[in-house]
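Colleague: need a structure here:
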Amino acid sequence: MRLFQNIGLGSAYSNVFRRTVTPRSFDEGIRLFLEHRYGAPHILEPVEAQRSDAFCALGDQPRLQSLWAAEQGLTTSDLEQILLAQIEHHRTEVFYNLDPMRYGGAFVQKLPGCVKRTVCWRAAPSGNADLSQYDLVVCNFPSILAEWRNKGCRAEYFHPAVDRVMGEYAFGDRPIDVLFFGSYSRHHRARAKVLEEVAQLASKRKIVYCLDASRWTQLVEAFPGGLIRYLDKYRRPPGIVAVARAPVWGRQAYELIGQAKIVLNGAIDMAGNDRGNMRCFEAMGCGALLLSDEGQYPDGMQDGTTIVTYRTPEEARTRAHTYISDGEARSKIAERGREAVNRLYSKSVQWQRFNELLSSI
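Modeller: You can find the predicted model right below:
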């Protein structure tokens, strides 16, 4: 099978990637990206191993894509045209796309004839987006899969995997009591309440939040005393600001998880009752105790056995305090969690599942 995986980095990590990665060639850029481990739970085993029959592209990165085009003697800077040329040059048989909102159904219709199967990952409500041209839409949220089926798509359950390098960070001292990393905005109301509540522990415990703040939030917080009052809705509460750090991704995140007793997680408001975002796999894979909101979790993620859940912001704070104090109980649950995700969600299990899905199309 000749596999092509396209990955979109999104705006926040794209800025980091552009600042920190200055490749001399396309291949070097992909190698450096894979070493950073951004989004690694979604990267399929042949791509991660950089096998000769597997190709990885970052289809939303103009600089890197233009490097490939120049190396092939192409003069175009159009990202869609470059991606199509890469697929044809690779003689791709299976196209797996993690960025279907940029490269949707209309793009699939332009694929060269060598492509036999098309699969995309989409784990969020997507408005009127049409992905019906894909042979298969996958994610690990059953309610989202049901929405895609209602839109006429074939949709099946698929899951992230534990990154092999997480084991490097699963042991050692854990000086951080509670860690959260991810996005924080006025659109994440439920999550924001939880973060505010747990931040109250900061007077006696080490609480670290690595937050991807919006440009408006960064702007309004640069002015003291509410000088721009009509933008105050973007201002974070003082308790959040007091424990906030810059956002982290990939290995940077793993390193902090490896120092954390507890990783706090919370679904965003549009997730419904489904749970199992990438943070769950990262926290458990790096050996921290996952403290997450109550809901329907994937196999192996069970409250009180491999993870701990909360129902309210107040309960999140109470349970965080309890498991910070009870190191023995915390360590037992965290270790059972690490063992469970490594057994159930390894890269080899993920790749086997991907092949099963292809066979079913």
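
Colleague: Only C-alpha atoms from now on, for both contacts and neighbour counts.
Modeller: OK.

Colleague: State which strand of this structure is the longest.
Modeller: strand 176-183 (DSSP state E).

Colleague: Could you list every helix and strand in contact with that strand?
Modeller: strand 207-212, helix 250-257, strand 260-264 (3 or more C-alpha pairs under 8 Å, 6 or more residues apart in numbering; DSSP states H and E).

Colleague: Another sequence for comparison is provided below:
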Amino acid sequence: MRLFQNSGLYPSYLAHLNQLAAKASSFAERRRIFMDDRFGALHFLKPVLEQEPEAFFTNGDDEILQRHWAREQGLPGKPTLETILLAQIEHHRTEVFYNLDPVRYPSAFVSKLPGCVRKTFCWRAAPSGNADLTAYGAVLGNFPSILESWRQRGCRAELFFPALDPLMDEYGHGERTIDVLFVGGYSRHHTARAKTLEQVASLAGTRRVVYRLDASRLTRLAESSIGAWLPLQKHRRPDAIARIAEPPVFGRQFYELIGSSKIVLNGAIDMAGTDRGNMRCFEAMGCGALLVSDVGGYPDAMEPGVTMETYGSPREVTEVISRCLRDWPESAEMAGRGRTRVAETYSKASQWKQFGDLVAGV
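Modeller: I've put the predicted structure just below:
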């Protein structure tokens, strides 16, 4: 199978990558630096991670990366990123196209794919406005309610899961000096999450609580010296959060931070109803921390009270965390069970087999 996997980058991660790859002067070198950093690796299929010759990977929205390839291949002028991506697919003689960035490259893009492409898939586990993905062979995701919404819009939709990065095995075997870690986005759209973070931040006086937050542009402006004079109060973080907030972390730095933490706090945002199992769940358990997350329906291996803990409200979360830390030897055993169960259930080998079954069935 000649597999082509396309992904995309968060703006805040792109800035991080540009620092890591500041001296990279070729497509291969910049891509290697990205892949070595492991950002998004839970979504990358086994042949991509293992750099098998029939698998090709790129970030189609990374202009620096893509223009390296265009120059190296002698594409004339200044082609669009879409033109470059189509040229890469044709050059690779792709048979199966798997796109992690389908809102940027929707059905209109699929209609332009070269004739060598036989099967098309995309991953989408978030609301997508009016995006048209009906031309894809199947929309993949791990939230049943969102998959059902795609079916109602005329798409074939199939359940599919992230898989642990094998490199996670290297992390989390030393002392865990951080009591509670939260890494994620913060904006006025994260209402429920903000209340939870504020409650847990109150533990910072007696526990080591670390927040690495990717704040919105308006939040950063609101908290600046200029922002203090602007009507942006609703975008400012509560003092308890702002006092301990640090910049976001990504990739291997993120793995290292989870591996140094006893508890990883997670809070879903209102996009998938009661479905749970966002990326943070897999990342936390994969690096051996105890996942403490909000009540809902979790995928196999994520079993409240057995492999993870849940809370029902922002008020309850501090009670759950305090109990887990007070009884840490028992909590550590639960985290260990979680790590083992998730590793057994969501391996790269099983993910690749499931993908192969989808290819055969679509």
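
Colleague: rewinding a little: can I get the helices and strands packed on strand 176-183 of the first structure in JSON lines with distance to V178 of the first structure?
Modeller: What follows is those, written out as JSON lines (distance: least, C-alpha to C-alpha, whole Å):
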{"stretch": "strand 207-212", "distance to V178 of the first structure": "5"}
{"stretch": "helix 250-257", "distance to V178 of the first structure": "9"}
{"stretch": "strand 260-264", "distance to V178 of the first structure": "5"}
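
Colleague: what are the ranges of the strands in the stretch 201-350 of the second structure?
Modeller: Under the criterion DSSP state E, counting those that start in this stretch, the stretch 201-350 of the second structure contains strands at 209-215, 245-246, 261-265, 290-294, 309-311.

Colleague: okay, the longest strand of the first structure sits on what stretch of the second structure?
Modeller: Strand 176-183 of the first structure corresponds to residues 178-185 in the second structure, going by TM-score structural alignment.

Colleague: now stretch 150-162 of the first structure
Modeller: Alignment note (TM-score structural alignment): stretch 150-162 of the first structure is matched to residues 152-164 of the second structure.

Colleague: thinking again about what came up before, with the first structure overlaid, how far apart is the match of strand 176-183 of the first structure on average?
Modeller: Its matched residues in the first structure lie on average 0.2 Å from stretch 178-185 of the second structure after superposition (mean C-alpha distance after the TM-score superposition for the first structure).

Colleague: Give me the buried positions along that stretch.
Modeller: Residues of stretch 178-185 of the second structure classed as buried by neighbour count (16 or more other C-alpha atoms under 10 Å): I178, D179, V180, L181, F182, V183, G184.

Colleague: and R208 of the second structure, what pairs with it in the first structure?
Modeller: Using TM-score structural alignment as the criterion, R208 of the second structure maps onto K206 of the first structure.

Colleague: so what's that match up against?
Modeller: P175, I176, D177, V178 (C-alpha atoms under 8 Å, 6 or more residues apart in numbering).

Colleague: Could you check how far the third one is from R154 of the first structure?
Modeller: Distance check for D177 of the first structure against R154 of the first structure: by C-alpha to C-alpha, to the nearest Å, it reads 43 Å.

Colleague: what do you get for L111 of the first structure?
Modeller: Distance from L111 of the first structure to R154 of the first structure, by C-alpha to C-alpha: 19 Å.

Colleague: Excluding residues flanking it in the chain, which one is nearest the residue nearest the centre of the second structure?
Modeller: Among the residues of the second structure, M279 comes closest to the average C-alpha position under C-alpha atoms, centre = their mean, at 4.9 Å. Excluding its sequence neighbours, the residue lying closest to M279 of the second structure (C-alpha to C-alpha, 6 or more residues apart in numbering) is P162, at 7.5 Å.

Colleague: contacting residues around that neighbour?
Modeller: Contact partners of P162 of the second structure, counting by C-alpha under 8 Å, 6+ apart, are L42, H43, M279, F282, Y346, Q351.
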